[in-house]
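Enquirer: need a structure here:
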Amino acid sequence: MIVNYKMILQYDGTRYNGWQKQGNTKNTIQGKIEEILFKYFGQEIELHGSGRTDAGVHAVGQVANFKVEYQKASIDKIYGAENNIGADKEAGRLKDNAVEKIKDELNSFLPEDIRILTLEQADNRFHARLNAVEKEYRYYISLDRKRDVFARKYMAQLEYPEKLDIERMRSASEKFIGEHDFQGFSDNKSKKSTIRRIDSIEFRLCGKNIDNADYMEEAHNGSISAVQDGCLEIIFRGNGFLYHTVRLIVGTLLAIGMGEASADVADEIFESCDRKRVPYMAPAEGLFLYRVEY
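Expert: From the prediction side, this is the model:
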């Protein structure tokens, strides 16, 4: 019996070299989990993630799947048929309590900065990356000029946050909505299509939508002094994102918001498809893969 498992997991990407396995290092999220799966199930298992997060990028809701081939004897031995934990052979499924036990035991072996939130048996045709229809990424920027030492792993830090014109950033972000060729906003080395669709880019202040008149008046006045102890959250939703795309877009928006780049720079990059025109790439630590929809 072959079982296809779907998991939702979270991880702190600070000390890892990204999601994807690499030949020159074992220090990746995929590599760590596959190592545990091999020890637990006694067979080589390939883990398929919904997306390949970069080094230092975090995930709140990464989705992955992997397949395990069971023999009847191994099911009864590992999951204890006498305790009503095992396989529903007629349905071709493991029982729910068996799956929950697997999740708990895998978590006990994983490092504390990687956690499986849910584990379930999926249809054998399910693939975490190929079946995804929408992904949500969130990027966090500290607006605290004191540069909080504890926020440095999870937010981008600005040298002069009081200069940031958030309304200018939000206005410029509208250029990215819709279907575009994002070749200029990626470090994609593949020959596959670079056309993607971004459905929405939402700006929130400390978890609140900033569509409020008082805040917008402050933004237009060029002052965010009232929110210096907060953070800016930028939420991206789309059908898929190329390598480094979100960080390159955020870097472009920050350059516009700080007055270091023209609001027309996005149009110029789309037209030229020239990655070198991107002002800079936002740091990895502020980015979170938040949710994947199927």
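Enquirer: for the rest of this, base every contact and every neighbour count on C-alpha atoms.
Expert: OK.
Enquirer: pull up the gap between Lys21 and Val60, please.
Expert: In this view, Lys21 and Val60 are 20 Å apart by Cα to Cα, to the nearest Å.
Enquirer: and the helix or strand where Ile75 lies, which residues are buried?
Expert: Per DSSP states H and E: Ile75 is located in helix 72-79. By 16 or more other Cα atoms under 10 Å, the buried positions in helix 72-79 come out as Ile75, Asp76, Tyr79.
Enquirer: equivalent analysis for stretch 203-219, please.
Expert: Phe203, Leu205, Cys206, Ile210, Tyr215, Met216, Glu218, Ala219.
Enquirer: which parts of the stretch 151-294 of the chain are helices?
Expert: Secondary structure of the stretch 151-294 of the chain (DSSP state H, counting those that start in this stretch): helices at 166-173, 213-220, 245-257, 265-272.
Enquirer: most packed of the ones you listed?
Expert: Neighbour counts (mean count of other Cα atoms under 10 Å) averaged over each of the helices of the stretch 151-294 of the chain peak at helix 245-257, with a mean of 23.
Enquirer: structure for this one too, so we can compare:
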Amino acid sequence: MNYKILVQYDGTRYEGWQRQERTESTIQGKIEAVLSKMCGEEVQIQGAGRTDAGVHAKEQVANVHLKEQVDPQEVKQYLNRYLPEDIAVSEVREVPERFHSRLNATGKIYVYRIATGEVKKVFERRYIYDFGEKPDMELMCRAAEILTGTHDFKSFCANRRMKKSTVRTIYSIDLKEKEGEIVITYTGNGFLHHMIRILTGTLLEVGMKKRSLSSVAELLEVRDREKAGFTAPAKGLTLEKVLYSPLQKESETL
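Expert: The predicted model follows:
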């Protein structure tokens, strides 16, 4: 049977989503260890995508094939009983055998939070980048418009040896400002290594007038990581949702 699992986690103390041989501190590794204990044999899960060390998720999606049919509610309860307190499963349900959390995904929604006030957000310090300055929102919005659409985002990819295509489509970059904070929501069909964090750093440089709007357009042409902005810290980034239809809204269930 194939089971779809919705996972939320605080990524602060983990080395990212993907299982690694050198460490047990990964989200995938923790979930697989619990499922393997439940089933009495090694179990491997598939995630919709990798989140880097320190990045959080409100709704990561995974799927797992189990040899025997199990009540999804029992799987959910077992996982939540034995997973660490900073990882939780919000839903488990049976899905068609051919469902694959990564291959069937058509997009993702990420949110990046930036604190702009003079006073640090002490109780949210794990989930927000304490920038401490107030950039020009209008300039940032104009830069975001340039970056929206289908482009080669090689300038925004941390993997300089990337051999696969670096062309991606960003459906929208939505910037909202509230008291002492800027929230940037990125919706796209996929994102490269550190892409959102580099995009965020670039937008902030524009907002602080350290980079011109014309230079943003040039980044899409030069395809050179060295020319783009700084990489914003991981802790400000959260995977909000994995999409399984290009037109799916953030509020819709998967």
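Enquirer: and stretch 171-184 of structure 2, how far out from the chain middle?
Expert: Stretch 171-184 of structure 2 sits 16 Å away from the centroid of its parent chain (Cα atoms, centre = their mean, to the nearest Å).
Enquirer: give me the residues contacting stretch 196-214 of structure 1.
Expert: Stretch 196-214 of structure 1 is contacted by residues 170, 173-174, 176-182, 216, 230-241 when judged by Cα atoms under 8 Å, 6 or more residues apart in numbering.
Enquirer: just the endpoints, please. Distance across that stretch?
Expert: Span of stretch 196-214 of structure 1 from end to end, Cα to Cα: 35 Å.
Enquirer: any idea how far that stretch is from the middle of the chain?
Expert: 18 Å.
Enquirer: about what we covered before: please type out the PyMOL selection for whichever of the contacts of stretch 196-214 of structure 1 turn out to be buried.
Expert: Applying 16+ other Cα under 10 Å to those, the buried members can be selected in PyMOL as follows:
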select buried, resi 170+173+176+182+216+230+231+232+233+234+235+236+237+238+239+240+241
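Enquirer: so Gly286 of structure 1 makes contact with Ala151?
Expert: No. Under the criterion of Cα atoms under 8 Å, Gly286 of structure 1 is not in contact with Ala151, lying 9.4 Å apart.
Enquirer: who has more neighbours out of these two?
Expert: More neighbours surround Gly286 than the other of Gly286 of structure 1 and Ala151, with 23 against 16 (other Cα atoms under 10 Å).
Enquirer: leaving out chain neighbours, which residue sits closest to the residue mapped onto the more buried one from structure 2?
Expert: Under the alignment (TM-score structural alignment), Gly286 of structure 1 pairs with Gly236 in structure 2. In space, and not counting its chain neighbours, Gly236 of structure 2 is closest to Ile128: 4.1 Å by Cα to Cα, 6 or more residues apart in numbering.
Enquirer: give the contact list for the one you found.
Expert: Counting by Cα under 8 Å, 6+ apart, Ile128 of structure 2 touches Tyr112, Arg113, Ile114, Ala115, Lys235, Gly236, Leu237.
Enquirer: just among these, which is most surrounded?
Expert: Leu237 (29 neighbours).
Enquirer: next, count neighbours for the equivalent of Thr116 of structure 2 over in structure 1.
Expert: Aligning on TM-score structural alignment places Thr116 of structure 2 opposite Leu143 in structure 1. If you count neighbours by other Cα under 10 Å, Leu143 of structure 1 ends up with 27.
Enquirer: go on, Arg211 of structure 2?
Expert: Number of residues near Arg211 of structure 2 (other Cα under 10 Å) recorded here: 16.
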